[in-house]
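A.B. asks: fold the following and give me the result.
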Amino acid sequence: MSTAYTIVTLVTAFFTGSAAVFYLIGHEYPKAQADMKRIPRRFVPVLGSLLAAGTIGLLAGFAVPLLGTLAAAGLFLYFTGALVAHLRVGSRNLVGWAIFYVTVITDLAINVLHHH
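C.D. replies: Prediction:
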């Protein structure tokens, strides 16, 4: 198994898993982000669950490579949606989003190159 694949996947899983925890425990930051993007707060746990599922899928990809690739693709779509949500309300504070997006895109690319 490639060292780069392992490191990128673990870093991505750490980022998305940490975000999932914050969303699922009811931390104020995700609620404030939902308010800013005019997303109903009832969707915050749903978004956290999607992040958690993506994280689990990335880690499962070590055993079943297709799951890792599909999880990375799902997270790519998730963060593409997050960009749309930011732009829809005129938010230009995209540094946090960009860190997640670049990490997820890198993971998707390395998954495809490593497994396919």
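A.B. asks: from here on, just use CA atoms for contacts and neighbour counts.
C.D. replies: OK.
A.B. asks: contacts for the longest helix along the chain?
C.D. replies: The helix that spans the most residues within the chain, counting by DSSP state H, is helix 65-88. Helix 65-88 is contacted from outside by 37, 51, 53-55, 57-62, 92, 94, 97, 100-101, 104-105, 107-108, 111-112, 115, using CA atoms under 8 Å, 6 or more residues apart in numbering.
A.B. asks: to compare against the first, here's the next sequence to fold:
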Amino acid sequence: MEISMFIAYAVVGLLLALVLTASATFTLQRNDQIIASMRRVQVPDSWLPRLATLKAAGAIGLVAGLWVTPLGVAAATGVTLYFIGAVIAHLRVKDYELAPAAVLTLVAAAALALRILS
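C.D. replies: Next comes the predicted model:
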């Protein structure tokens, strides 16, 4: 069972890392949709490079976590907390277009559970 959990983590972790990499890239490129979403939840423009860096670090950690279990657990924990924060930011301003953040929270939590179990 442990090997199947690892394979599941590898799939979920790598897909999540791809999404995080794309999101970090779009944030750094100041993609119109990303900027509009960040403004809706009142994220200052000065935070964008830091948030993109956190997403990129999460992606790197998830991939490195394939070889170093504690790093994968730490990265999945950080990504889960990041997206919990995103959901809270949406709710705080009563912006209910939070499906992407909510889904990514669940995917990150799944990656965390799978890495712990593998």
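A.B. asks: about what we covered before: what stretch of the second structure does the longest helix of the first structure fall on?
C.D. replies: Aligned using TM-score structural alignment, helix 65-88 of the first structure spans residues 69-92 in the second structure.
A.B. asks: with the first structure superposed, average distance for that stretch?
C.D. replies: Its match in the first structure and stretch 69-92 of the second structure itself, once the structures are fitted together, sit a mean 0.6 Å apart by mean CA distance after the TM-score superposition for the first structure.
A.B. asks: can you tell me which residue in the first structure aligns to V41 of the second structure?
C.D. replies: With TM-score structural alignment as the criterion, V41 of the second structure matches K37.
A.B. asks: gap between the most centrally placed residue in the second structure and K55 of the second structure?
C.D. replies: For the second structure, the residue lying nearest the average C-alpha position, counting by CA atoms, centre = their mean, turns out to be V79 (4.2 Å). For V79 of the second structure, the distance to K55 of the second structure equals 7 Å [CA to CA, to the nearest Å].
A.B. asks: does V8 of the first structure touch L108 like I think?
C.D. replies: No - between V8 of the first structure and L108 there is no contact under CA atoms under 8 Å: 9.6 Å.
A.B. asks: between the two, who's got more neighbours?
C.D. replies: More crowded of V8 of the first structure and L108, by other CA atoms under 10 Å: L108, with 26 against 18.
A.B. asks: leaving out sequence neighbours, find the closest residue to that one.
C.D. replies: In space, and not counting its chain neighbours, L108 of the first structure is closest to A72: 5.0 Å by CA to CA, 6 or more residues apart in numbering.
A.B. asks: nothing else from me, thank you.
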